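Undergrad: sequence first, then the predicted structure:
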Amino acid sequence: MEKRKTLILVIIVSIMLAACSFLLFYLLRYQNTSASRMQNKYEGDIIAIRSTVDFDADGVDDQTDILDNAIEYVGTRPKYKSVYYASGYPDDEYGVCTDVVARALLGSGYDLQELVNRDIHEHPEDYDITKPDANIDFRRVKNLKVFFDHTAISLTLDPKEIDQWQGGDIVVYEHHVGIISDRRNRDGIPYLIHHSGEYQRYYEQDMLEKWPGKIIGHYRISE
């Protein structure tokens, strides 16, 4: 009987230790919660801008809406996989960097799949596309660069001009794209909300000027 009680006790303690270990791992790896986002080290006085446009008429301005939707999307912790979807937008738990932008805009009333496809047909000479495909064209960085050059407000490419970078802006690198966070490092440079690969630890990172690629575009959807 004593041996049985001891065995049961060992099993219970083992389960509790395993549960605690998993919880600790989860907190350390997935600490991108709303609480941790509030731990902003920047102590300056940059005022977050608000757009005068509320495109989807949901009571939230575009700038805030895009930021909120980007945070909500990466909060689902999408896994990285670059594949073709007949639906255009990924319909599973996977995605790539462009899907962060596409989902942020879709939740704000802007359907990039439709908008990019329309712009490609209206300005084919600006896109290096032989045969347009609405299901994938809006998920390519080079196409988004052209589209935003046509339709969005172009802003500074210098991360050190910190007051010119606002949460909800879009940044395009040579082979990457993301949304600017409202969280800033101690120098006032904002974090980057992005999706760069299967082993990416956090989706909101102090990477704006550290990403290994040149910034070639910085855009705001509306004023």
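TA: Yes, it's here.
Undergrad: can we go C-alpha only for contacts and neighbour counts from here?
TA: Fine.
Undergrad: next SSE downstream of the helix of greatest length in the chain?
TA: Taking DSSP state H as the assignment, the helix of the chain that covers the most residues is helix 2-29. Going down the chain from helix 2-29, the next helix or strand is helix 34-37, by DSSP states H and E.
Undergrad: from the chain's centroid, how far away is that following helix?
TA: In terms of C-alpha atoms, centre = their mean, to the nearest Å, the centre of helix 34-37 is found 16 Å from the chain centre.
Undergrad: which elements pack onto the helix or strand that it is followed by?
TA: Under the assignment DSSP H and E, the closest C-terminal helix or strand after helix 34-37 is helix 62-74. Helix 62-74 sits against helix 97-106, strand 177-184, strand 190-193, with contacts defined as 3 or more C-alpha pairs under 8 Å, 6 or more residues apart in numbering; DSSP states H and E.
Undergrad: between helix 62-74 and helix 97-106, how big is the angle?
TA: Between helix 62-74 and helix 97-106, the angle comes out at 130 degrees (axes from the mean of the first three to the mean of the last three C-alpha atoms, to 10 degrees).
Undergrad: alright, now check it against this:
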Amino acid sequence: MKFPQYLILFLLLNSFATSEKSFYEKLSDAALVLTKDKVTYDPAYVAIQYPNGDVPKNKGVCTDVVIRAYRKLGIDLQKEVHEDMKANFSKYPNLKKWGLKKTDTNIDHRRVPNLEVFFSRKGTELAISENAKDYKTGELVTWMINDKLPHIGIVTNKKSPDGKRPMIVHNVGAGQVLEDCLFSYKIVGHYKYSN
């Protein structure tokens, strides 16, 4: 049986399109690549260029993992967060939490509470649950550690050793690592964001 040429072309293009990775799979891959870099946990305030500024490559905190992963996909969270904060400053916790009266391109995007506001405004805020299946590749999770330390990480396509939970790329003190820590801390936020 002979297929018309247009049908063969359609089938080839369709199979190529379905085999292409989604944005969220690419974000997971970008996060996994970051685990190869040796990074010392360092929350120090650093003056950085704007846009596309970054702290030194060998330093960082949890937010820097997210910022660097998105940057590998062409999204500059420093710029995106700054622009939204500049237009909507009162919606962000800066005045109340840090006493700031204006934006600061050096640090605003590196604060978990600001990222939570940004992702809920510009992305999709997802349900928080105790079911590991509710957390999908490329999503973002925020936690409150010991009721005082905000934290963020990226859900990857890698599974825990028992196969029950997605593993997370984050930096809670040991550098940019892949860990089975989804339910290790109190989850306070769950988001999905692509530009």
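TA: Yep, that arrived. The shown structure was predicted, so the numbers you read here are calculated from the model rather than taken from an experiment.
Undergrad: could you tell me the TM-score of the two chains?
TA: The pair, once superposed, lands on a TM-score of 0.75 when counted by TM-score structural alignment, normalised by the length of structure 2; 161 aligned residues with a C-alpha RMSD of 2.1 Å.
Undergrad: turn the helices and strands packed on helix 62-74 of structure 1 into JSON lines, including mean neighbour count and distance to Glu2 of structure 1.
TA: Formatted as JSON lines, the helices and strands packed on helix 62-74 of structure 1 follow (neighbours: other C-alpha atoms under 10 Å; distance: least, C-alpha to C-alpha, whole Å):
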{"stretch": "helix 97-106", "mean neighbour count": "24", "distance to Glu2 of structure 1": "57"}
{"stretch": "strand 177-184", "mean neighbour count": "26", "distance to Glu2 of structure 1": "57"}
{"stretch": "strand 190-193", "mean neighbour count": "26", "distance to Glu2 of structure 1": "56"}
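Undergrad: distance to Leu67 of structure 1 for the ones you listed - can I get that in TSV?
TA: Shown next, in TSV, are the helices and strands packed on helix 62-74 of structure 1 (distance: least, C-alpha to C-alpha, whole Å):
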stretch	distance to Leu67 of structure 1
helix 97-106	7
strand 177-184	7
strand 190-193	9
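Undergrad: check contacts around the residue nearest the centre of structure 2.
TA: The centre of structure 2 sits closest to Val66, judged by C-alpha atoms, centre = their mean, with a distance of 3.8 Å. The contact partners of Val66 of structure 2, taken as C-alpha atoms under 8 Å, 6 or more residues apart in numbering, are Ala31, Ile152, Gly153, Ile154.
Undergrad: what does it align to in structure 1?
TA: If you follow Val66 of structure 2 across to structure 1 using TM-score structural alignment, you land on Val101.
Undergrad: cool, and Asp29 of structure 2?
TA: Checking TM-score structural alignment: Asp29 of structure 2 goes with Asp68.
Undergrad: still on that earlier bit, quick one: the residue nearest to the centre of structure 2 from Ala132 of structure 2, how far?
TA: 20 Å (C-alpha to C-alpha, to the nearest Å).
Undergrad: many thanks, we can stop here.
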